[in-house]
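S.K.: just a sequence and a predicted model for now, questions to come.
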Amino acid sequence: MAGIDLAARFLAGLPPDLPSSLGLAVSGGSDSMAMLYLAQQLKIPLRVITVDHGLRAEAAQEAAFVAQVCAQMGVPHDILKWQGWDGQGNLQAAAREARYGLIATWAQAHGIAAVALGHTMDDQAETFLMRLARGSGVDGLSAMRADFSASGQRWLRPMLALRRSELRDHLSGQNIDWIEDPSNDDTRFDRVRMRQALQVLGDLGIDAATFADTSQRLRMARTALQGAAIDLALRSCTECAGSVSVDLEKLQSAAPETQLRLTAAALAYVSGAAYRPRFEALRATLKDVVAGETRSLCGCLLMLRKGQMVILREFNAVRETRCPVGQLWDGRWQLAGPDAPDAYIAALGELGLQACPDWRDTGLHRTVLLATPAVWQDARLIAAPLAGLPNGWQAKLTKERSSLIQYLESH
C-alpha cells in the first residue's frame, strides 16, 4: 500500500505537460535509483544518464552499476565523464555546475525535452540551511523549483514532496540495491554538516517538512517580488544584442528591493551566469553606478549613458571563451550558418571588429560588439552576425534568455 502511495505522489510531482520522452539523471544513490524505478510507471520512453566525475576511484564502478541495472530494465543508458576540476574553489559546486552542463548537452543531442533530477524534501531542507548560513534572502531560501530551465534545458524535480527515508524503505522492500557514497559522511562538505544539523533540529520538532513549508511560503513572496521587477522591466528596459539599458529615473522611482532585483536579473541575463551576484557586491555596485562611476560585476560592465544605466558583457570575461559551432556560447548564444569545417565560436574582439567594415551601420556601440559571438577558422574571421558581417550566419539567444522579461519569468 505504501508503494502505491509513493508512486501516486511521484506522479503528482510531475507537470501536467509531461513530454513524450524523459531523461533521468541517475547516480546510483538511493534517491535517483528510486526515481528510476518509479519512473517506469510513466509508460513513456526513458533514457538515463550517469555523470562519472572521476573524483573517487569507485566512480567508474558506480556508473557501471547503473548501466547494468538499466540494461536489465531495457532502458537506454549513457555515461559522461567529467575531468574539468582544476583543484580550485568549491569542489561540490564545480561538480554540480559541470553535471548540469554535461547533461544539458547530452539531452539536446538526443532530443530529450526534459531531464528529471532526484532531489527530495531532505535536499530542500539541507539547501535551506546552507543558504541561511550564507545570509541568503527570499530568493535563496525559497523552495527548489519543481520545473525550471537552465543551460537551455528543461529540468524537473518530481520528488520534492518525498523523504529520503521513505524512498529507501521502498527500495529495501523491493530488494533493490543502491550505492552509498562515502562523501555523504564527509564533514568537510557543507551539505553533510547540514544533514547532521537536521538530525539535531528534528529532536526540537524542526524537521525537513518544516523547512519545506517555510520555503514554499517564501516562494510565494518571491513570486510577488518578481512580479514587481517584471513590471519595472517592462516600463524601463530596452535590449539590444544581449545588452540591457535601464531608464535611470524609472529605476530610482522603484522600491530599493525592486531596483536590486531587476539589476541582479539583468546581470545574470547579460552574463549567462547560472547565479545572481552576492547581495552586498550588488548593492555597492548599483550605488556606485548611480553616482556616475563605471563598474564591473559578474563579467559585465555597468555604466551611465544619456540617462540610462547600461549593462553589457565585458570583453575580458569572454576573451578566452570558445566552443565548436553548434554548441552554446557564453551560456546564451546559439549560432547557425553554412558548413564550415573546423570553425569555432569566439568573441569578436578588436581584431574581428577591424574585419567588419560595416559595424557602425548596426548602431551598436563598439564596446558591446567586442563581446559578441563570431565565427572563426584558425585566426580568420568567417562571420560576425551582430557586427554587420553575417555571411549566411545568424546569432540568437537561447529561449530562456531570448529577452530579459523571459529570463525574469523563468527564473
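M.R.: Sure, I can see it.

S.K.: hey, let's count contacts and neighbours off CA atoms from now on
M.R.: Will do.

S.K.: got a list of what M1 touches?
M.R.: Contact criterion C-alpha atoms under 8 Å, 6 or more residues apart in numbering gives no residues in contact with M1.

S.K.: what of D247?
M.R.: With contact taken as C-alpha under 8 Å, 6+ apart, D247 is in contact with 236-237, 307-309.

S.K.: another one to put next to it:
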Amino acid sequence: MVSTAVLIDKLDQLYGWEPPALIGVAVSGGSDSLALLHLLNDWGRAKIVAATVDHGLRKEAAEEAAYVGRICAALNIPHDTLRWTAWNGSGNVQDEARRARYGLLARWGKKRGVDFVTLGHTRDDVAETFLMRLARKSGVDGLAAMAARADKNGMRFDRPLLDVSRADLRHYLHETGVAWVDDPSNDNDAFDRVKARQLLEHLGEMGITSDVLGSVAAKLRAERSALGQAVYELADRITHEEAGDVIIDAKRFSIAHPELQRRLLNGALQWVASADYTPRHDALMEVAQAIDMRQTKTLHGCLITAGAADIRIGREFNAVWDATAQPSALWDGRWQLAGPAELGDEVRALGEEGLGQLPDWRAAGLPRRSLMASPSVWRADRLIAAPLASFNAAWSAKCATSYISSLLTH
C-alpha cells in the first residue's frame, strides 16, 4: 500500500510550488472524496472549503451531507450543502445529475472565491470509464483518461488523485480512523459503472487490472493530445472566423487526413453551437458526404453550407429562434454584446422580423441565414441594434472565445 507520506507528497508536487490561497473540495461522503479532504487538510499548505451535493434522489443523501458537515466541523473546514431541485424526472438521471453537480459546484466555487475545485476521482474511475466507453465502441477520445484539470461552467476542476487506487485511499482512511459512506447505488448493477466495476474483478485474473487500464488510458490521453495539436495546426492554416461562422478552405480541407477532417468539423460544430458534446459519429459522416457533394446540411444546431471555394459552418436559426438574454449576459452561450442598454432591452436572434426592419442588410456582406441567427437587441417589438448587420454603431457583438482557441480546450 502507498504510504500517507507518498500521498501527501503527490499533492505537494502538484500545488507546492505556488500554493493556492483557497481550495474547494467536493465531498460526497464516499471513501475517495473523504480521503481527498483529509489529505489536503494533512498537507496543510492551503485553506480549504468543502461542499456536498445533495441530488435529492435518495432519502439517505441529506444525512450523508450532514455527516460530511460534522467531519468538516471537526477539522475546522467550512462546509456547504448544495441541493439539486431542478430534475423533472425525465432523461438520463445519471447524466442530468452529473451536469447539475458541476453547475452547482461551479457556482459555489465562484461564490466562495476558490482557486479551483478538487474532485476525488481515482485510477479505478479511469479504468471503469475505459470499460464503459469500450462497450460503446468509443475511439481515442472516449478511451483516453479523464483530464487531470478541466474548465467547466467557468470554474477550474482538478483531479489530483487519478494515479492513486481506491484501495490505497481506503487504507489511508483506515489508518486515519475515518469511516466513509457506502452509496447503495454502487451495488446496483442496473448502472453501467457498477457492471464495469464487477467486470474488473474478473479481468484481474487475466492481468487486466485497473492499473493496466489506467496506463493504457493515459497513453491514449497523450495520443489524443497529439491529434488535438495536429487539428489545431490544420485549422490555423485552412480556417478563419467570420461573424461567428467558421469558414473552411474547401480544397485544402479535401486533401487533409479523414480523421483530421472529422476532428476539425467536430470542433467547429461544437464551438458554433456552444455545445458540451460533439455530434454522433454517424451523423457527422453524413455531413462529410454532403460536403463532398457540395450540399447544405444541418446538424447539432448548425447550418453547414459547402461550396467549391469554402465550407461555412454557422448557427441554424431554428436552434436559436427562442433564445433570449439580457444585454449584459452571454447570448447563445458565446456572444457578448456591448452598448447603451436600457431597462427591458433583450438580446435575441435577428430572424426574419429583424431583417424586415433592415432594408440594407445585404450591405453587411454576410449570408442571409447567418444574419438571421445572429444576435440583435430589441426593445419590445422594435429592433435597436444588429451589430453583425452593421445596424447601430453604438453596439458591438463578439464571441467570448475564438474557434481556434476552443480546439485546445476540448
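M.R.: Looks like it came in fine. This structure is a prediction, so every number in the text was calculated from the model and none was measured.

S.K.: top of the contacts of D247 of structure 1 by neighbour count?
M.R.: Using other C-alpha atoms under 10 Å as the contact criterion, the top neighbour count among those goes to M309, which has 24 neighbours.

S.K.: tell me the counterpart of that one in structure 2.
M.R.: In structure 2, the residue matched to M309 of structure 1 (TM-score structural alignment) is I311.

S.K.: average gap between the helix or strand harbouring that match and structure 1?
M.R.: When elements are assigned from DSSP states H and E, I311 of structure 2 belongs to strand 310-315. Aligned to structure 1 and superposed, strand 310-315 of structure 2 gives a mean residue distance of 1.1 Å (mean C-alpha distance after the TM-score superposition for structure 1).

S.K.: which residues does that strand contact?
M.R.: When contacts are defined by C-alpha under 8 Å, 6+ apart, strand 310-315 of structure 2 is touched by residues 244-251, 268-269, 272-273, 291, 301-306, 370, 373-374.

S.K.: next SSE after it?
M.R.: Where DSSP H and E defines the elements, the next helix or strand beyond strand 310-315 of structure 2 is helix 317-320.

S.K.: which residues of structure 1 does stretch 122-138 of structure 2 align to?
M.R.: Residue span in structure 1 matched to stretch 122-138 of structure 2, by TM-score structural alignment: 120-136.

S.K.: list the buried ones in the matching stretch?
M.R.: Within stretch 120-136 of structure 1, the residues that qualify as buried by neighbour count (16 or more other C-alpha atoms under 10 Å) are 120-130, 136.

S.K.: how about the residues you listed in JSON lines, adding distance to D342 of structure 1?
M.R.: Putting the buried residues of stretch 120-136 of structure 1 into JSON lines (distance: C-alpha to C-alpha, whole Å) gives the following:
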{"residue": "T120", "distance to D342 of structure 1": "43"}
{"residue": "M121", "distance to D342 of structure 1": "46"}
{"residue": "D122", "distance to D342 of structure 1": "46"}
{"residue": "D123", "distance to D342 of structure 1": "43"}
{"residue": "Q124", "distance to D342 of structure 1": "44"}
{"residue": "A125", "distance to D342 of structure 1": "47"}
{"residue": "E126", "distance to D342 of structure 1": "45"}
{"residue": "T127", "distance to D342 of structure 1": "43"}
{"residue": "F128", "distance to D342 of structure 1": "46"}
{"residue": "L129", "distance to D342 of structure 1": "47"}
{"residue": "M130", "distance to D342 of structure 1": "44"}
{"residue": "S136", "distance to D342 of structure 1": "45"}
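
S.K.: now these as TSV including secondary structure and distance to A384 of structure 1?
M.R.: Below are the buried residues of stretch 120-136 of structure 1 laid out as TSV (DSSP: H, G, I helix; E, B strand; the rest coil; distance: C-alpha to C-alpha, whole Å):
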residue	secondary structure	distance to A384 of structure 1
T120	coil	45
M121	helix	47
D122	helix	48
D123	helix	44
Q124	helix	44
A125	helix	47
E126	helix	46
T127	helix	42
F128	helix	44
L129	helix	46
M130	helix	43
S136	coil	40
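
S.K.: for the stretch 201-350 of structure 2, what spans make up the helices?
M.R.: 210-238, 250-254, 258-273, 281-292, 317-320 (DSSP state H, counting those that start in this stretch).

S.K.: minimum distance to N88 of structure 2: which of those has it?
M.R.: In this view, the helices of the stretch 201-350 of structure 2 are compared for proximity to N88 of structure 2 by C-alpha to C-alpha, and helix 317-320 is the closest at 22.3 Å.

S.K.: if you count contacts, what does that closest one end up packed against?
M.R.: strand 346-349 (3 or more C-alpha pairs under 8 Å, 6 or more residues apart in numbering; DSSP states H and E).

S.K.: switch to 6 Å and redo it
M.R.: Under the contact criterion of 3 or more C-alpha pairs under 6 Å, 6 or more residues apart in numbering; DSSP states H and E, helix 317-320 of structure 2 touches no helix or strand at all.
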